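Visitor: Got a predicted structure plus its sequence, pasted below:
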Amino acid sequence: MTEASHPLAIIVLAAGKGTRMKSDTHKVLHPIAGRPMLEHLLASVGELSPERQVVVAGHGRDQLEKALAGRAAMALQEPQLGTAHAVQQAEGALAGFEGDVLVLYGDVPFVSADTMRAMIGRLHGADQPAVVVLGFEPDDALAYGRIIAKDGAIAKMVEFKDASAEERACRLCNSGLMAARASDLFALLARVGNDNAQGEYYLPDIVNIALADGRPCAVVVTADADEVAGINSRAELAEAEGRWQKRRRLQAMDDGVTLVAPETVWFSWDTKLGRDVVVEPNVVFGPGVEVADHVTIHAFSHLAGAKVASQADIGPYARLRPGADIREKARVGNFVEIKNAVMGVGAKANHLTYVGDAQVGAGANLGAGTITCNYDGYFKHKTIIGERAFIGSNSALIAPVKIGADAIVAAGSAVSRDVGDGELRLVRAEQLVKPGWADQFHDIMRRRKAEKKG
């Protein structure tokens, strides 16, 4: 139910082939900030708690069904005969529904919940309009359909190809998004014809039909034209990503995050950053990252599926993969990769280290070149490193293995058996020393080289 207690249904049009994308992936499943554009839209829809949701599909229907996993009913539009025809295909899925219907587009992902509420609210205004249209005023109206209106009351809707020169001069454009009562919507759709330049059944014609019946129709104008920008190509996808990232960077700084070079930092849709976090240039946040207060993330680091506790220090050139759990004051340094592992309070891996499927105790130190050998070609195994343990440089910890608290693993060791608390483990071949051997070798080789030249 909406806030006004009117039952609400959502129809999302996603039947287009998306040919300009030149992709095997359905257009509305292409990601922005790591999240499919359709999911961005459905997240905003979710704030209105709709009673029913219908996605109208055509090409790529199987992909949409898999992505939605039963969260919405599916309707098929085949062949595609225009937007009015597309909405008609949802009638069966909404059989018996009596309430308001919002018509949205899967490739217009950033319509806000507040804008949707405004459309529904206008639908229940004193004049009880038959249809509410979401309009916008872009800097360049291009080939958008026009809304001829005065004081919010629509006089006419016209497609650009069918518009006169005077009508094309109007800057109020049709976003395609509409709201209507279910009983009105499908009754009007049944009367739409295709006598137009394209020979298609246009959704905006329901407005003209209602107006001809003497019923009012209204326009709600969004102040943000970007909110209704459609995405039909890779270039437009990149532009949408850029707009989203710009807003997210501003939000982060408003929330108390320092971005040294904001334009070089890339966020995911669910990135969470605490106060007084410092993010240096060229940092990328993949999905599922939570960073607490007073953390520094140095340049050229990549984080995904990771948690970073307060006062930890990350990078530069660090890689935190899913399952990385970096505790308070821990240090993950240059060219260090952490995957499905805990770095305990104050633990350090300063450079050139891989820690996977491991638990590193508080205060432990991993020297340069330390590797947890977690995969045997078939299964993953765990490495446990105790508190305050010291792992020397260029050591290989062959899992499953446990290194005790305060233990020391000497540099260059390949450890395949558990090390007890406080033990020293040294795993090296005996060094062979031959005094003078190198000098003799060099003398012989120089003599041979001279003889060859002679």
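Guide: That came in fine, so what should we check first?
Visitor: Please make it C-alpha for all contacts and neighbour counts, starting now.
Guide: OK.
Visitor: how much space between Asp376 and Lys382?
Guide: 11 Å (CA to CA, to the nearest Å).
Visitor: More neighbours: which of the two?
Guide: Applying other CA atoms under 10 Å to Asp376 and Lys382 shows that Lys382 carries more neighbours, namely 21 against 10.
Visitor: okay but the more buried one is in contact with Ile398, surely?
Guide: No. In this structure, Lys382 is not within contact of Ile398 by CA atoms under 8 Å, at 9.1 Å.
Visitor: hang on, isn't Ala57 packed against Leu76?
Guide: Yes. If you go by CA under 8 Å, Ala57 and Leu76 touch, sitting 5.1 Å apart.
Visitor: what number of residues lie near the nearest residue to Ala57 once chain neighbours are set aside?
Guide: Spatially, and ignoring its direct neighbours in sequence, Ala57 is nearest to Ala15 (4.0 Å; CA to CA, 6 or more residues apart in numbering). Neighbours of Ala15 under the rule other CA under 10 Å: 27.
Visitor: alright, now check it against this:
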Amino acid sequence: MHNRYAVILAAGQGTRMKSKLYKVLHPVCGKPMVQHVVDQVMKLNIQEIVTIIGHGAEMVQAQLGDSSKYALQDQQLGTAHAVNQAQSMLDGKAGVTIVVCGDTPLIKAETMEALFKHHEELNAKATILTARISDPTGYGRIVRNSAGLVEKIVEHKDASEDERKISEINTGTYCFDNLALFEALKNVSNDNVQGEYYLPDVIEILKMQGEVVTAFQTAEFEETLGVNDRVALAEAERIMRIRTNTAHMRNGVTIIDPANTYIETDVEIGQDTVIYPGTMIKGKTVIGSECQIGPNSEIDSCHIGDQTVIRQSVAHNSSIGAQVNIGPFAHIRPESMIHNEVKIGNFVEIKKAIFGKGSKASHLSYIGDAEVGSDVNIGCGSITVNYDGKNKYLTKIEDGVFIGCNSNLVAPVTIGKGAYVAAGSTITKDVPGEALSIARAQQVNKENYVQKLNLKK
């Protein structure tokens, strides 16, 4: 097998996006377009990846990190000029280089691998990734000879009537013999209306030298879609969402309404889990088997155990155990750790808290900056009062505690093991284990008070 290299074109600003965010950083299913491309390239046996950066260079580098080397294109003078910026890193190296655009987030590793193999098997100097579409208007046409090799690429505006009938188009992804590529780039001219150096001109140069130029046709035009505006971005999102949901369903996940379920590409879901409509699952979320998620839930970067139910709720950056029941209308905020068999009910907010096994907060509570032991019952309307206006403090509720309804636990405070807090109490001091704490005014009944009040009117 030849050495393999990759050049990813990510220097353009993307003026048609009409955005402050650089084009290749626009997300598709939660991940920047260029990251999708790099992730797929990294699945191949690539010795070196070079990303061509320009507009938003620092932001692109921050996104991709050390997964790639970088070459700066100060001026955007065309695709050939962009590739040529990698010369100092790749020139003189024997092997095959794939050139792929950073705004093609749908391209698959399997397709690029097939392109490489086709190129290597035919011992070609250049291979064009092509596709067939029903309406090729605006695309460059692939003109083949009787042997099936590429005769030329004809742009739509330059094509004859017969050539415009050709439905095989140039997708803008190529494999090149690396040595031949950088030698040919020296001869690319900018003698055209735009005054730019175009990569397809390398094809013509290699043809004139009598080299073998071939094409490999992908079965799916959709994966070659280049995103240049918000309309194409939405289309890429739709296609990626269908692809992602389909993969989960084939792996044993039930998605009740795939068209109305949004799952990002790094999410993992176990078999026999059911996802209900209106649910968004984002980030690096991992969901176990036999769970029920949704309807209308948002899960972001959480780890969720088996047989857990989350209904109409939000959970972010937290660990949620097995056989947990959350919702409806609960909010699990970041850095929470909910152990197995916990119940978090309607209108309960958990923030940076640990919930021990079997504990319950079933209604209308706020539990923030807290350590809750196992088998604790937190009554309706209870609050950990964690903030004094400047600092936040910890509440500790040990195993087996019962917190009565409408209680305020003013942190820092510890409720000892097995203790009871009477309903309506405001607790400001530690409660010993197995004690009953009552912190409320004594009830006073004033008989006939209403009659006296009415006499005054």
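Guide: Arrived safely. If you're wondering where the values come from, they're calculated on a predicted model, not measured in any experiment.
Visitor: TM value for the aligned chains?
Guide: Scored against TM-score structural alignment, normalised by the length of the first structure, the superposed chains reach a TM-score of 0.89; 440 aligned residues with a CA RMSD of 2.4 Å.
Visitor: Can you tell me what the residue nearest to Ala57 of the first structure aligns to in the second structure?
Guide: Aligned counterpart of Ala15 of the first structure in the second structure: Ala11 (TM-score structural alignment).
Visitor: For that match, give me its contacts.
Guide: Counting by CA atoms under 8 Å, 6 or more residues apart in numbering, Ala11 of the second structure makes contact with Ile52, Ile53, Gly54, His55, Gly56, Ala57, Leu72, Gln73, Gln76, Ala82.
Visitor: Could you export those residues to a markdown table, including columns for neighbour count?
Guide: Below are the contacts of Ala11 of the second structure laid out as a markdown table (neighbours: other CA atoms under 10 Å):
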| residue | neighbour count |
| --- | --- |
| Ile52 | 26 |
| Ile53 | 26 |
| Gly54 | 22 |
| His55 | 21 |
| Gly56 | 19 |
| Ala57 | 21 |
| Leu72 | 16 |
| Gln73 | 23 |
| Gln76 | 16 |
| Ala82 | 29 |
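Visitor: Restricted to strands, list those.
Guide: Members of the contacts of Ala11 of the second structure lying in strands (criterion: DSSP state E): Ile52, Ile53, Leu72.
Visitor: Relative to Asn346 of the second structure, how far out is the closest residue in space to the last one that isn't next to it in sequence?
Guide: Okay, so that is Leu72 of the second structure. For Leu72 of the second structure, ignoring the flanking residues on the chain, the nearest one in space by CA to CA, 6+ apart is Ile53 at 5.0 Å. Computed as CA to CA, the Ile53 of the second structure to Asn346 of the second structure distance reads 48 Å.
Visitor: and if you look at Thr111 of the second structure?
Guide: Distance of Thr111 of the second structure to Asn346 of the second structure, given as CA to CA: 47 Å.
Visitor: and what of Thr265 of the second structure?
Guide: In this view, Thr265 of the second structure and Asn346 of the second structure are 30 Å apart by CA to CA.
Visitor: what's the answer for Leu129 of the second structure, then?
Guide: Noted for Leu129 of the second structure: a distance of 53 Å to Asn346 of the second structure, by CA to CA.
Visitor: Can you find the partner of Leu273 of the first structure in the second structure?
Guide: Alignment note (TM-score structural alignment): Leu273 of the first structure maps to Ile269 of the second structure.
Visitor: Let me see the contact set for its match.
Guide: If you count contacts by CA under 8 Å, 6+ apart, Ile269 of the second structure has them with His248, Val253, Val286, Ile287, Gly288, Ser289.
Visitor: Narrow those to those in strands?
Guide: Counted as lying in strands by DSSP E, out of those, are Val286, Ile287.
Visitor: Name the nearest of the contacts of Ile269 of the second structure relative to Cys302 of the second structure.
Guide: Distance to Cys302 of the second structure across the contacts of Ile269 of the second structure (CA to CA) is lowest for Val286, with 6.4 Å.
Visitor: so what corresponds to that closest one in the first structure?
Guide: Counting by TM-score structural alignment, Val286 of the second structure lines up with Glu290 in the first structure.
Visitor: Tyr449 of the second structure: neighbour count?
Guide: Applying other CA under 10 Å, we find 9 residues neighbouring Tyr449 of the second structure.
Visitor: go on, the one 5 residues further on?
Guide: Around Asn454 of the second structure sit 8 other residues, with neighbours defined as other CA under 10 Å.
Visitor: Doesn't it belong to a helix?
Guide: Yes. Applying DSSP: H, G, I helix; E, B strand; the rest coil, one finds Asn454 of the second structure inside a helix.
Visitor: residues in contact with Asn350 of the first structure?
Guide: Taking CA under 8 Å, 6+ apart, we find Asn350 of the first structure in contact with Arg331, Val332, Gly333, Asn334, Val336, Leu366, Gly367, Ala368.
Visitor: and which of those is nearest Leu123 of the first structure?
Guide: Val332 (55.2 Å).
Visitor: Now do the same for that closest one: its match in the second structure.
Guide: Aligned by TM-score structural alignment, Val332 of the first structure pairs with Ile344 of the second structure.
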